[in-house]
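S.K.: Just need the structure, nothing else, for what follows:
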Amino acid sequence: MMWWSDDKIRLYEIAASASCFHDELASLISQHLNKDETIYELGCGLGYITSRLNDKGYNITGLDSDNKAISFAKNKFPLASYILGDAFNLDISVDVIICVFFGRLREEDNLNKLFSLCKKRIIYIQNEHAGSLETEFERSKETAEFLKQRGVTFSYTTHRLSFDQPLKDEEELSTFLSENYKTRDINIKIEKASNGFIARNNKAFGLFEIIKGE
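M.R.: Have a look, this model is predicted:
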């Protein structure tokens, strides 16, 4: 089953248009990129980060296995490059791989699989799934320990960015919660607004730069 439903895409686009989240995240990521490098964003979703980095002049391609997401990205951001495909079945060798809330680095052999796709490094965003600003970044600490145990050269920083979801009425609120919190506890603050509701969707994450060894 694909991640992106029509309702999820519609609501995400509303949130994106009301937020600086993607601009802020792209600016953080760009500090770890050079414009003469070839770059793939794996699991690019609806294409917002790939588009922002493309606008900054980076040679980047977004990839996702979800046809709805890639179709949206191509229509929404026609100046950027997107392809449909499975990230773990690619035959590529680019300079840098970017994984934003994608890749499950500590599972199976995913670190080595990602290293096989790049020449230089991985930019990996570890989502804390906090839903609030109170996280202690435990998942990022676990990822850092995982990388240390494997003798990998890396650095990381922790961040908190707001990505609030405007919702026009109770029906849309119900749709948002059912689409995004079907199988996990709701850890998000819902506030009444003059024109509906606001879901305070705070994103806490670690941004890792992971260097590929010789």
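
S.K.: CA atoms for contacts and neighbours, from now on please.
M.R.: Will do.

S.K.: show me what contacts residue 60?
M.R.: By Cα atoms under 8 Å, 6 or more residues apart in numbering, the residues touching residue 60 are 38-41, 50, 53-54, 80-81.

S.K.: As CSV, the residues you listed with distance to residue 198, neighbour count and secondary structure would be great.
M.R.: Formatted as CSV, the contacts of residue 60 follow (distance: Cα to Cα, whole Å; neighbours: other Cα atoms under 10 Å; DSSP: H, G, I helix; E, B strand; the rest coil):
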residue, distance to residue 198, neighbour count, secondary structure
38, 38, 18, strand
39, 35, 25, strand
40, 33, 26, strand
41, 29, 25, strand
50, 27, 30, helix
53, 28, 25, helix
54, 30, 20, helix
80, 31, 21, coil
81, 33, 19, strand
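
S.K.: and this one, so I can compare the two:
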Amino acid sequence: MIIGKTSRGKRLATKGIEKSRKRKAPIEDPIEESGNEEQAYSKKLMEEEKTIIDIAPQSDSDGEGDSDKELQIALREGLLKTDKLNYIVPAKRPIINRTAEMREKVAEFAKKLPWIETVDVTTKSTLTKEMIDNDFDREMQFYLQAEKAVQIAVPRLLSMGVKVIRPSDYYAEMAKSDGHMQKVRKRLLKIQEGKERQEAIRRMREEK
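M.R.: Here you go, the predicted model:
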């Protein structure tokens, strides 16, 4: 009986030791591991934000310094208005009027033809700035300028034996043929005769 009790006690003792070992063994909790990963990630983000905050003021100050320098240069060169409005004035393109060079180019491609081939006449214009806005005065100046050109060109043409006055029996060439014009003439005569006939009938009715 004593032996049985001792063996049973040993078995109970070994079971108790195994239970205590299981209790003391660390249990890996997946929730705890995920929490540690989140903490590490948030810590990394905080470090990155801190780095950005440390760098940002320096870059802003550099940009402001560059912009201040650009404004000073623009103001010195007269590109900024001084009427309390900071806007850049576009640089005006200089007026190019190289008269001598233009005359040289004209002389290069100008053809030396006799006057009868060009019949060009140059007259002085008396058009003023006040006449530009007045339609009647402006058109009158154009008319007078053309009249002066005719007064110069016609005598010159007559001296060269060129006829400038159209004969009274001259008929200009027509785009339509003579046969077509005869048909048009007959049609017009027929219309005229019809009108005269209607007029005569109307008079006879009025006399009655």
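
S.K.: TM-score of the superposition?
M.R.: The TM-score (TM-score structural alignment, normalised by the length of the second structure) is 0.19; 61 aligned residues with a Cα RMSD of 5.0 Å.

S.K.: Mind telling me the two of the contacts of residue 60 of the first structure farthest from one another?
M.R.: Farthest apart among these by Cα to Cα are 38 and 80. That separation is 13.7 Å.

S.K.: Which parts of the first structure are strands?
M.R.: Taking DSSP state E to define them, one finds strands in the first structure at 38-42, 59-64, 81-84, 94-100, 118-127, 153-162, 165-167, 189-193, 196-200, 202-211.

S.K.: Mind checking those strands for the one nearest to residue 11 of the first structure?
M.R.: strand 165-167 (7.6 Å).

S.K.: Report the buried residues of the closest one.
M.R.: Within strand 165-167 of the first structure, the residues that count as buried by 16 or more other Cα atoms under 10 Å are 165-167.

S.K.: helices and strands around that strand, which ones?
M.R.: Packing partners of strand 165-167 of the first structure (3 or more Cα pairs under 8 Å, 6 or more residues apart in numbering; DSSP states H and E): helix 6-17, strand 196-200.

S.K.: Could you rerun that using 7 Å?
M.R.: The criterion is 3 or more Cα pairs under 7 Å, 6 or more residues apart in numbering; DSSP states H and E, and the helices and strands that strand 165-167 of the first structure contacts are strand 196-200.

S.K.: Now do the strand it packs on and helix 6-17, the angle between them.
M.R.: 80 degrees (axes from the mean of the first three to the mean of the last three Cα atoms, to 10 degrees).

S.K.: angle of strand 196-200 of the first structure against strand 153-162?
M.R.: 160 degrees.

S.K.: residues of strand 196-200 of the first structure that come out buried?
M.R.: Neighbour counts over strand 196-200 of the first structure (16+ other Cα under 10 Å) mark 197-200 as buried.

S.K.: Between the residues you listed, which sits nearest residue 30 of the first structure?
M.R.: Distances from residue 30 of the first structure to the buried residues of strand 196-200 of the first structure, taken as Cα to Cα, are shortest for residue 200 (26.0 Å).
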